[in-house]
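Trainee: For reference, the sequence and a predicted model appear below.
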Amino acid sequence: MDAPMTVGGLTAIDVHTHAEVSAKGHGSLSEELDAAAGEYFKTEHRRPTLPEIAAYYRERNMACVVFTVDAESATGTPAVPNEEVAEAAAANPDVIIPFASIDPYKGRLGVNQVKRLVREFGVRGFKFHPNVQGFAPNDRLAYPLYEAIEAEGAIAVFHTGQTGIGAGARGGGGIRLKYSNPMLVDDVAVDFPDMPIILAHPSFPWQDEALAVATHKRQVHIDLSGWSPKYFPPQLVQYANTLLQDKVLFGSDYPLLTPDRWLADFAKLPIKDEVRPKILKENAARLLGLTAG
């Protein structure tokens, strides 16, 4: 086991990294959806193992939040086990911060999993992908999960905006974009005011809605994953530099987008010198409750 995480020595904290393959070699998406995502992001869509993810980020002196996506009810495909992610974090505490994902259709079973994953495995947050999981974030079916996440002091991450999953496939692979409007998460922020929330990605075509929610609800943050910074909408850059400078987080969407490419393009943005370290590390460290050690 490596030494515990030393936040002060890190160059960045990537809050959006995917575990896309299990130790047994299976992923969380069907072949159709997986292929569509690879084409959308113009990558070979290679799926690194969890030890490879740890090594990749260690080489770059970064930490990373890692999670899977559990959409088994909608896709019929079991997710990469949350326990594998947590065990990889325990084996690589200097690099990996464990998050999890639970299908909102799992009901009471899902609630019990939240409690167990936080208490026994040290999971820090939970990822929801409303498009792939096939639910509206403000649907009451998910509220028992949110109640458990809030009670355990964990974070909820919601995919927002267009998704590369299913893009270009027949009928979009059955993926409905309407579920990723960040205004649906505004209801969740009202009903669960003590649950920290991250709106993942620049939220095209609802960028202004995401900025409004993050500005209005104090526990709502925005991560910048999934897009090269050179494509960020001007208003997102403006808010990141000003009103939301303490609530915007670096995320890459690795392996679909590498942190190397993201950081190279981010360096070219007109971000204030005093804001840049907040986005790259300080905001995430505070949100995650990491010490500066």
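Mentor: In hand now; what should we look at?
Trainee: all contacts plus neighbour counts: C-alpha atoms, from now on.
Mentor: Noted.
Trainee: what are the ranges of the strands in the protein?
Mentor: Assigned by DSSP state E, the chain shows strands spanning 12-18, 62-67, 96-100, 125-128, 155-159, 197-200, 220-223, 248-249.
Trainee: now the third one: how far from the chain's centre is it?
Mentor: In this case it means strand 96-100. 10 Å (C-alpha atoms, centre = their mean, to the nearest Å).
Trainee: That strand vs strand 62-67, what angle?
Mentor: 20 degrees (axes from the mean of the first three to the mean of the last three C-alpha atoms, to 10 degrees).
Trainee: One more to weigh against that first structure:
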Amino acid sequence: MTIDVKAIRAIDVHVHAEVSCHDPEDPVMAQFFDAASAYFKAPRERPKMPEIAEIYRRQNIAFCLFTVDAESGLGARRVSNYEVADFAAQHADICLPFASIDPRKGKLGAREARDLVENHGVRGFKFHHIVQDCHPADRVGYPIYEVIAEFGLPAIFHTGHSGMGTGMRGGAGLRLKYGRPMLVDDVAADFPDMKIILAHPSWPWVDESLSMALHKENVFIDLSGWSPRYFPPQIVRYANGQLSGKMMFGSDFPLIRPDMWIEAARDIGFKESVMAGIMKDNAAKVLGLV
């Protein structure tokens, strides 16, 4: 069973699996979840994967599901990529499995990446270098990128401000500089066969993401993590113009609900034809569904 693109109304490329169905919530992550929930004014309880699938199936929206591996940077145990992949295989009509591997795992991480793609159906990867405490172009992560590029898969890179650590003492020691989009430009140049998705509107470096998506054929933008009501005007202007095929819907669920994002996006000035691309068509091409 695979996703029937014609039958769904949207593709959400940015959905988090933050808790395991089998293991207890990690106490280190619990502190970050407390702070993020306060920042986003979102419920503290994190839904498990079956509940996520139920929510998205009810709304007829396909989604990319991933955890974030920051075991080196945060000292927090990740949700297993294999658990995410196995769950997605059981819900293949609505869910695409992405994996996250701490860049500092280097060659061992590359072995895991290859196994996940070849034997467990993983269709993309997610990096969040702020919580991973690593420069996106640090060569330690290149063996993992090499595997992703070999298979021509997409990789989502967190960019801009981070709700993780916001409001915590010293931002919990997290360094926002690793979320600057231009730091990913070396990766985009060095790995032209890897589709790079810059996550979020990238504030306060919005124009860097727009420049990169304009300049590099393999760079795209997902619009997750913000309500569209607060998008900087240049996002809408470029979406309606030169970057109409480069922007994609993402919610950042569970912190932002997909239905709330979609409702807000209808009223900010996207052309009707552009909105169709953002909601489904652009992601379908990047994800290899069409």
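Mentor: In hand now; what should we look at? As the structure is a prediction and not an experimental result, all values here were calculated from the model.
Trainee: Now compute the TM-score of the two chains, please.
Mentor: Once superposed, the chains reach a TM-score of 0.97 (TM-score structural alignment, normalised by the length of the second structure), with 289 aligned residues with a C-alpha RMSD of 1.0 Å.
Trainee: Dump the strands of the first structure to CSV, plus mean neighbour count.
Mentor: Output for the strands of the first structure, formatted as CSV (neighbours: other C-alpha atoms under 10 Å):
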stretch, mean neighbour count
strand 12-18, 26
strand 62-67, 26
strand 96-100, 29
strand 125-128, 26
strand 155-159, 23
strand 197-200, 27
strand 220-223, 26
strand 248-249, 29
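Trainee: Save the ones you listed as JSON lines, and put in distance to residue 174 of the first structure too.
Mentor: Listed next are those as JSON lines, based on distance: least, C-alpha to C-alpha, whole Å:
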{"stretch": "strand 12-18", "distance to residue 174 of the first structure": "21"}
{"stretch": "strand 62-67", "distance to residue 174 of the first structure": "23"}
{"stretch": "strand 96-100", "distance to residue 174 of the first structure": "24"}
{"stretch": "strand 125-128", "distance to residue 174 of the first structure": "17"}
{"stretch": "strand 155-159", "distance to residue 174 of the first structure": "17"}
{"stretch": "strand 197-200", "distance to residue 174 of the first structure": "21"}
{"stretch": "strand 220-223", "distance to residue 174 of the first structure": "26"}
{"stretch": "strand 248-249", "distance to residue 174 of the first structure": "30"}
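Trainee: Mind checking those for the one nearest to residue 73 of the first structure?
Mentor: With C-alpha to C-alpha, the closest approach to residue 73 of the first structure among those belongs to strand 125-128: 13.4 Å.
Trainee: Quick one: average offset of the closest one versus the second structure, please.
Mentor: Strand 125-128 of the first structure differs from its equivalent in the second structure by a mean of 0.5 Å after superposition (mean C-alpha distance after the TM-score superposition for the first structure).
Trainee: now what about stretch 105-114 of the second structure, what contacts it?
Mentor: 99, 101-103, 140-148 (C-alpha atoms under 8 Å, 6 or more residues apart in numbering).
Trainee: do stretch 32-49 of the first structure as well
Mentor: Contacts of stretch 32-49 of the first structure (C-alpha under 8 Å, 6+ apart): 19-23, 164-169, 173, 255-257.
Trainee: Among those, which one sits closest to residue 197 of the first structure?
Mentor: residue 19 (20.4 Å).
Trainee: tell me, how many neighbours does residue 178 of the first structure end up with?
Mentor: The number of residues packed near residue 178 of the first structure is 16, by other C-alpha atoms under 10 Å.
Trainee: With adjacent residues omitted, what lies nearest to it?
Mentor: Excluding its sequence neighbours, the residue lying closest to residue 178 of the first structure (C-alpha to C-alpha, 6 or more residues apart in numbering) is residue 131, at 7.7 Å.
Trainee: The one you found contacts residue 174, doesn't it?
Mentor: No. Contact criterion C-alpha atoms under 8 Å: residue 131 of the first structure and residue 174 do not qualify, at 9.1 Å.
Trainee: Of the two, which one has the most company?
Mentor: Neighbours per residue (other C-alpha under 10 Å) separate residue 131 of the first structure from residue 174, with residue 131 holding more: 26 against 17.
Trainee: what's the more buried one in contact with, if anything?
Mentor: Contacts of residue 131 of the first structure by C-alpha under 8 Å, 6+ apart are 163, 175, 176, 177, 178, 179, 180.
Trainee: can you tell me which residues contact the alignment partner in the second structure of the third one?
Mentor: Across the two structures, residue 176 of the first structure finds its equivalent in residue 175 of the second structure, going by TM-score structural alignment. With contacts defined as C-alpha under 8 Å, 6+ apart, residue 175 of the second structure is in contact with 130, 133.
Trainee: What is the burial count for residue 179 of the second structure?
Mentor: If you count neighbours by other C-alpha under 10 Å, residue 179 of the second structure ends up with 28.
Trainee: likewise the one 5 residues further on?
Mentor: Neighbour count for residue 184 of the second structure, taken as other C-alpha under 10 Å: 23.
Trainee: With residue 257 of the first structure instead?
Mentor: 20.
Trainee: Next one: it relative to residue 210 of the first structure, how far apart?
Mentor: Distance of residue 257 of the first structure to residue 210 of the first structure, computed by C-alpha to C-alpha, to the nearest Å: 21 Å.
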